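[1] Just the structure for this:
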Amino acid sequence: MVLEDPKQKKKKVGRSWRTKPLIADTKERKDRQASQTPGLQSQSCSTCRTATGLNSSIPDNVVSLEGLATFRADRSSDLSGKTRGGGLCIYINNNRCKNAMTVASYCSPDIELLTVNCRPFYLPREFTVVSITAVYVPPSANTKEAMSVLYRTISTSSILRKYLLVKLRLRLRKISAEVREEDKLCNKTSSALEYLLRYKHFSFILEALKNLEAATRLSPECCERLVGSDATGVIFTLIRSCNRSGPCMEVITFSVQILLNLSKYHLTIEAVYSVENSLETLLDLLQKYREKAGDKVAEKGGSIFTKACFLLALLLQDERRAQEVVKLPKVLDRIRSIYRLTARKHKMDEERSITRQRINASINGSFFVPPTPRKSKPPPKFAPDWVLRKDKLKDVVDPLRAIQMVAETLAIVL
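    Next up, the predicted model:
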């Protein structure tokens, strides 16, 4: 009689260990959720499962869990050469993230993968999106080929590009479905021109100017249509009839911006210059708003003074126009006077800024380092906003630089 040692483990005999099927595991989880407190969910953001064994005949509601979004990629017999096994599934917790979508899926004899992009509610600003990839590599796969496919698929550039394209496509479809006939740019231009030429109510005129500014900024056809309706003369009349109140300054800002959009387009710039007393009107704007110099923050845009200077510089780039302006009485003296006042104010602001920086540096215990001068670059070309080009110059927002551009176009010695 042989006695067995109780400490000695018996060797298990039978079939090898296998993963629990996803359907059976899902049923157990559903039963567990029903027995727990209602609404109690997992604290994790996502859960991945491989070798699910699912196929197209099994609907999503069979394997779905309450409070979790289901993303699955079943094995394809045509692509993998196998009819059983395989398959991937990713669960995303709706309490942590509701903005998730499938951006990549791949199936071959060597590898199966599924990539889902999501943006959790609590995500640092440095990260725009989180990519979750579930991978299954069969035991008989070529690992080198599998790693090559995995690297190409989950590379950051391709995933982000697909994610942004899908988001953009969905947004365009949503906007196209909600668009109305009166919201089209051509119809908005027609109604805005009608309001501008017929009505005298201030709110109607301001709304018309806003629509015309957007139309002339985005469409060359709308620029030509505005010029064909002789609306440029009406815009200059509006500018001359305004005072320095807040609503009138808003009207002047949109009016000058419309003229600026027209002046950037080579087919409509002459229509702006040929309006009677157009240059005198712009010079009066410079004289009136010279102490209200523009904001230097590019996102906020320039003020009336800066926009008017930029408009004058665009109009006077042509030599013929510049010679005609030089012959006008007292034009050069007015520009020199405006430049001196602007340069004096700019110098005072710069001295205050340097003094403030030195005081802060002495309080904080650091040293003030003056900015390093940069080499001047060749001046880029002006172009309308609908022209997408890298060397295109943006609107000038520095008042001193704007008045200097006017002086340079007229060759004025300051």
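[2] okay, CA-based contacts and neighbour counts for the rest of this
    Noted.
[3] got the contact list for residue 113?
    Applying C-alpha atoms under 8 Å, 6 or more residues apart in numbering to residue 113 gives the contacts 73, 88, 104, 105, 106, 107, 133, 134, 135, 136, 150.
[4] Any chance of a markdown table for those residues, columns secondary structure?
    Listed next are those as a markdown table, based on DSSP: H, G, I helix; E, B strand; the rest coil:
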| residue | secondary structure |
| --- | --- |
| 73 | strand |
| 88 | strand |
| 104 | strand |
| 105 | strand |
| 106 | strand |
| 107 | strand |
| 133 | strand |
| 134 | strand |
| 135 | strand |
| 136 | strand |
| 150 | helix |
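[5] okay, those residues in TSV with distance to residue 334 next?
    As requested, the contacts of residue 113 are arranged in TSV below (distance: C-alpha to C-alpha, whole Å):
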residue	distance to residue 334
73	73
88	75
104	64
105	68
106	71
107	74
133	67
134	71
135	73
136	77
150	69
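[6] for those, which one is nearest residue 273?
    Comparing these against residue 273 with C-alpha to C-alpha places residue 104 closest, at 55.3 Å.
[7] So the closest one versus residue 280, what's the distance?
    Distance, residue 104 to residue 280, by C-alpha to C-alpha, to the nearest Å: 62 Å.
[8] Neighbour count for the two, which is higher?
    Neighbour count, other C-alpha atoms under 10 Å: between residue 104 and residue 280, residue 104 has more, with 18 against 13.
[9] which residue packs closest to the more buried one, ignoring adjacent ones?
    Sequence neighbours aside, residue 115 is the residue nearest to residue 104 in space, at 5.0 Å (criterion: C-alpha to C-alpha, 6 or more residues apart in numbering).
[10] how about residue 250, secondary structure?
    helix.
[11] so how far is residue 336 from it?
    Per C-alpha to C-alpha, residue 250 is found 27 Å from residue 336.
[12] Residue 177 and residue 203, how far apart?
    30 Å.
[13] between these two, who's got more neighbours?
    Neighbour tally, residue 177 and residue 203, criterion other C-alpha under 10 Å: the higher count belongs to residue 203, 12 against 9.
[14] in the helix ranked longest in the chain, what counts as buried?
    In the chain, taking DSSP state H as the definition, the longest helix is helix 331-364. Neighbour-count burial for helix 331-364, counted by 16 or more other C-alpha atoms under 10 Å, picks out 332, 335, 336, 338, 339, 342, 343, 345, 346, 358.
[15] what's the closest of these to residue 165?
    Using C-alpha to C-alpha, those come closest to residue 165 at residue 346, 45.2 Å.
[16] wait, doesn't the closest one sit right on residue 400?
    Yes - contact criterion C-alpha atoms under 8 Å: residue 346 and residue 400 qualify, at 7.0 Å.
[17] Let's compare: structure for the following, please.
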Amino acid sequence: MIPSILPTYNRAPLSFETGTGSWLVATDGRRFLDLGAGIAVNALGHAHPALVETLTEQANRIWHLSNLYQIPEQQKLADMLVDLTFADTVFFTNSGTESCELAVKMARRYWSERDPARTRILTFEGCFHGRSSAAIAAAGTEKMTKGFGPLLPGFTQLPFGDHDALREAAQAPDIAAIMVEPVQGEGGIRPLPDACLKGLRDLCDETGALLIFDEVQCGVGRTGRLFAHEWSGATPDIMMVAKGIGGGFPLGAVLATERAAGPMTAGSHGSTYGGNPLGCAVGAKVLEIVSDPDFLVDVNRKAGLLRQKLEGLVSSHPDIFTEVRGTGLMLGLRCKAPNTDLVNAAYAEEILTVAAADNVVRLLPALTITDEDLAEAVDRLDRAAARLEAAA
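    Reported below is the predicted structural model:
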């Protein structure tokens, strides 16, 4: 008999009732240190006072307005994003996968008025852009697509890091865009080197293709800059954002240049809930906090501290780990043992992590995590690794 909640998740036998900062309290009273942050969503941790205050204040004013009307909270957040980034314009969504849908539509709409044959989008092995029809077609893996055909056409997946294959594919006359995560999250915490991001920008400038960055997981301070691509100096034409921008409230966005977004005229796209006053009020407060240079300096300091401790952890458990990978507070432990074994051992030590591809365990703590909690986190991971060694 099918359960009342569609069983599409392999859920851990854990339920939580309260959370503060980097800590969650389970229904049985146990306190868990959260290194998953809702898969990089709770950028400022649980129940951040400024977000609670902002949400409560806005909830007492107005929750929802149709996009048939002007929404001041939406305008404020859009202006902030334009001021802080490469973008000239913003469309608000509710999730990363909705942002992917619009990014794909925007790229194809752009070419529909210039060269209608240019519809194909290049993506990369290991990518994850969401679970909508366009997003799974972009990923192209059997895991994502099996049973959901016919797939939306017009995507070609290239080997990760194969520059020759990329250059050859990009010369084809039907290429509309190249879509890439500056740091792959689901794919196993694989950063794209700055030189590669610059090379992608140069290649798109050469061929005319649009460059789409997916910063749904790696954006909003996660790597120590407001957006991960800023480290390289290369800018996209279109960028997908979600997760951390709402600090836990469902919110996403597509940022774009005027050139890329120009053909998206009235009636070409829409969203019932996208850009609602509640989400945008919270998003503006998140952005105000995370974009502060001092805040980002501290994220980088904590990232260095955590990486140093994790390198020691890997050295101490050579039969469990092979390496630390990633950047900022978006780090991964590549395992020798099955990564799910480590995730489960970590549950026993009351710490939450997130599995990823390539046998990696993701560590995505709140950007506000304290030094003391970072030290405690590594101690608990050390004990989890020791559990696996003892069971071997």
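[18] what's the TM-score for these two chains?
    With the length set by TM-score structural alignment, normalised by the length of structure 2, the two chains reach a TM-score of 0.20; 134 aligned residues with a C-alpha RMSD of 7.2 Å.
[19] Report the contact partners of the residue nearest to residue 104 of structure 1.
    Residue 115 of structure 1 touches 102, 103, 104, 105, 131, 132, 133, 134, 154, counting by C-alpha under 8 Å, 6+ apart.
[20] 10 Å instead?
    Neighbouring residues of residue 115 of structure 1 by C-alpha atoms under 10 Å, 6 or more residues apart in numbering: 71-73, 90, 101-106, 131-135, 153-154, 159.
[21] wait, is it part of a helix?
    No - membership of residue 115 of structure 1 in a helix is not supported by three-state DSSP, which gives strand.
[22] Check which helices and strands the longest helix belonging to structure 2 sits against.
    In terms of residue count, the longest helix belonging to structure 2 (DSSP H) is helix 293-316. Counting contacts by 3 or more C-alpha pairs under 10 Å, 6 or more residues apart in numbering; DSSP states H and E, helix 293-316 of structure 2 packs against helix 277-290, strand 321-327, strand 330-335, helix 371-391.
[23] how about these, which one is nearest residue 84 of structure 2?
    helix 277-290 (9.5 Å).
[24] and that closest one, which residues are buried?
    277-287, 289-290.
[25] Just the angle for it relative to helix 293-316, thanks.
    80 degrees (axes from the mean of the first three to the mean of the last three C-alpha atoms, to 10 degrees).
[26] Now the buried members of the contacts of residue 115 of structure 1.
    Applying 16+ other C-alpha under 10 Å to the contacts of residue 115 of structure 1 flags 71-73, 90, 101-106, 131-135, 153-154, 159 as buried.
[27] Wait, a helix at residue 47 of structure 1?
    No - using three-state DSSP, the secondary structure at residue 47 of structure 1 is strand, not a helix.
[28] For it, give me its contacts.
    Contacts of residue 47 of structure 1 by C-alpha under 10 Å, 6+ apart are 68, 70, 89, 90, 91, 92, 93, 132, 134.
[29] The fourth one should be in a helix, yeah?
    This points to residue 90 of structure 1. No - under three-state DSSP, residue 90 of structure 1 falls outside any helix and is assigned strand.
[30] For it, which non-adjacent residue is closest in space?
    residue 48 (4.5 Å).
[31] and that neighbour, how many neighbours does it have?
    Residue 48 of structure 1 has 16 neighbouring residues, counting by other C-alpha under 10 Å.
[32] mind checking how far it is from residue 159 of structure 1?
    19 Å.
[33] on contacts alone, who are the packing partners of the helix or strand residue 221 of structure 1 falls within?
    Element membership for residue 221 of structure 1, per DSSP states H and E: helix 220-228. Applying 3+ C-alpha pairs under 10 Å, 6+ apart, we find helix 220-228 of structure 1 packed against helix 185-198, helix 202-218, helix 231-241, helix 246-263, helix 269-273.
[34] could you dump the ones you listed to a markdown table with distance to residue 308 of structure 1?
    Output for these, formatted as a markdown table (distance: least, C-alpha to C-alpha, whole Å):
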| stretch | distance to residue 308 of structure 1 |
| --- | --- |
| helix 185-198 | 21 |
| helix 202-218 | 15 |
| helix 231-241 | 11 |
| helix 246-263 | 7 |
| helix 269-273 | 13 |
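[35] Spell out the secondary structure type for residue 176 of structure 2.
    strand.
[36] Likewise for the one 3 residues further on?
    The local conformation at residue 179 of structure 2, judged by three-state DSSP, is strand.
[37] What distance do you get for the nearest residue to it once chain neighbours are set aside to residue 327 of structure 2?
    Counting by C-alpha to C-alpha, 6+ apart, residue 179 of structure 2 lies nearest to residue 212, which is 4.6 Å off, once chain neighbours are set aside. Residue 212 of structure 2 sits 20 Å away from residue 327 of structure 2 when distances are taken as C-alpha to C-alpha.
[38] So which of those two has more stuff around it?
    residue 212 (28 against 21).
[39] For the longest helix of structure 2, list every residue counted as buried.
    295-296, 299-300, 302-303, 306-307, 309-311, 313-314.
[40] wait, what's in contact with residue 121 of structure 2?
    Counting by C-alpha under 10 Å, 6+ apart, residue 121 of structure 2 touches 104, 107-108, 138, 153-157, 170, 174-179, 209-212.
[41] One more: residue 133 of structure 1?
    Shown in contact with residue 133 of structure 1 (C-alpha under 10 Å, 6+ apart): 48, 88, 90, 102, 104-105, 113-117, 150, 153-154.
[42] and which of those residues is nearest residue 28 of structure 1?
    The closest of the contacts of residue 133 of structure 1, once distances to residue 28 of structure 1 are taken by C-alpha to C-alpha, is residue 48, at 16.6 Å.
[43] three-state assignment of residue 255 of structure 2?
    Following three-state DSSP, we place residue 255 of structure 2 in the strand state.
[44] roughly how far apart are it and residue 50 of structure 2?
    According to C-alpha to C-alpha, residue 255 of structure 2 and residue 50 of structure 2 sit 25 Å apart.
[45] just the strands in the stretch 51-200 of structure 1 please.
    Per DSSP state E, counting those that start in this stretch, the stretch 51-200 of structure 1 carries strands over the ranges 68-73, 88-93, 100-107, 112-118, 130-136.
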